[in-house]
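**Student:** Fold the following.
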Amino acid sequence: MQPSIIYCMCPKAYWEKWADKDHYLPRDYEQEGFIHATKGEELLGKVADRVYGAFDEELYVLVVDETKSPSPVKYEQAKDGLLYPHIYGPLHREAIVDVRRMLKTDGHWHIGPSIR
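**Tutor:** Got it, this is the predicted structure:
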């Protein structure tokens, strides 16, 4: 995977409301002021387990090339001590290079196939 790739998780039902728009904003954008993202597939799985552990519906991950994002991407330290990419503004369509399913196996999330 390219070093500029970051990931944003999104429930399928919510993504479908944004799929034909020129940008995406998550439900918590107004409260947070940025879009949460992760870097690396291993960390993606750990974050998915933590945030969506009890989630039983379909989950997607937006594969984002941060170099194509017109909105600034800043790496900031979280409570767990790790640096996470945060997108300060809308996630524009040109930065989303793929949309993939997240799969749950034995109670743990991992990245799955492309839906495109």
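
**Student:** only C-alpha atoms for contact and neighbour calcs from this point on.
**Tutor:** Will do.

**Student:** count of residues packed around the nearest residue in space to Asp22 that is not next to it in sequence?
**Tutor:** Here the nearest residue to Asp22 in space, its sequence neighbours aside, is Arg93; by C-alpha to C-alpha, 6 or more residues apart in numbering that works out to 5.2 Å. Arg93 is flanked by 17 other residues according to other C-alpha atoms under 10 Å.

**Student:** For the comparison step, fold the sequence that follows:
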Amino acid sequence: MTSVIYKICPKSLWHEAESAGEFAGAGIDLADGYIHFSTAEQTPETARLYFSNTPDLVIVAVDSRPLGAALKWEESRGGQLFPHLYGVLPTSAALWVKSLPMDDEGAPRVPSLDADTGS
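**Tutor:** Below you'll find the model as predicted:
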């Protein structure tokens, strides 16, 4: 599996996590009992399906290697394997954080993602 995974969340929630040193998840993560992530290939569809018309988002590239056994790859949308973190995310695992702007129709514009470098 890829070592770089991505999380989309409200900017304010990520700033709170940075202050605390860890990210416990957004509402859906807390309800499901794990933090939802996507691969580079899955992120644009995740953004479109779950974050359209949601202002002030960020996308966080995360190095999955230090997450260890708490990171599980589980079948989800369309039978694809998605990374799910059963625990908190140390913000030190973030490789970078970028704002996620909306296009004219309210869909998030995901930047080009290179799964190998996280850039």
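
**Student:** TM-score for the pair, please.
**Tutor:** After superposition, the two chains reach a TM-score of 0.81 (TM-score structural alignment, normalised by the length of structure 1), with 109 aligned residues with a C-alpha RMSD of 2.0 Å.

**Student:** ok, now how distant is Tyr29 of structure 1 from His36 of structure 1?
**Tutor:** Plainly put, Tyr29 of structure 1 is 9 Å away from His36 of structure 1 if you go by C-alpha to C-alpha, to the nearest Å.

**Student:** The two: who's more crowded?
**Tutor:** The neighbour count for Tyr29 of structure 1 versus His36, taken as other C-alpha under 10 Å, is higher for His36 (17 against 14).

**Student:** so who does that one touch?
**Tutor:** Cys8, Tyr84, Pro85, His86, Ile87 (C-alpha atoms under 8 Å, 6 or more residues apart in numbering).

**Student:** Next: Trp18 of structure 1.
**Tutor:** Under the criterion of C-alpha under 8 Å, 6+ apart, the contact partners of Trp18 of structure 1 comprise Tyr24.

**Student:** at 10 Å instead, please
**Tutor:** Residues touching Trp18 of structure 1, when contacts are defined by C-alpha atoms under 10 Å, 6 or more residues apart in numbering, comprise Tyr24, Leu25, Pro26, Arg93.

**Student:** mind listing what's buried in stretch 60-77 of structure 1?
**Tutor:** Within stretch 60-77 of structure 1, the residues that qualify as buried by neighbour count (16 or more other C-alpha atoms under 10 Å) are Tyr60, Val61, Leu62, Val63, Val64, Asp65, Glu66, Ser69, Ser71, Val73.
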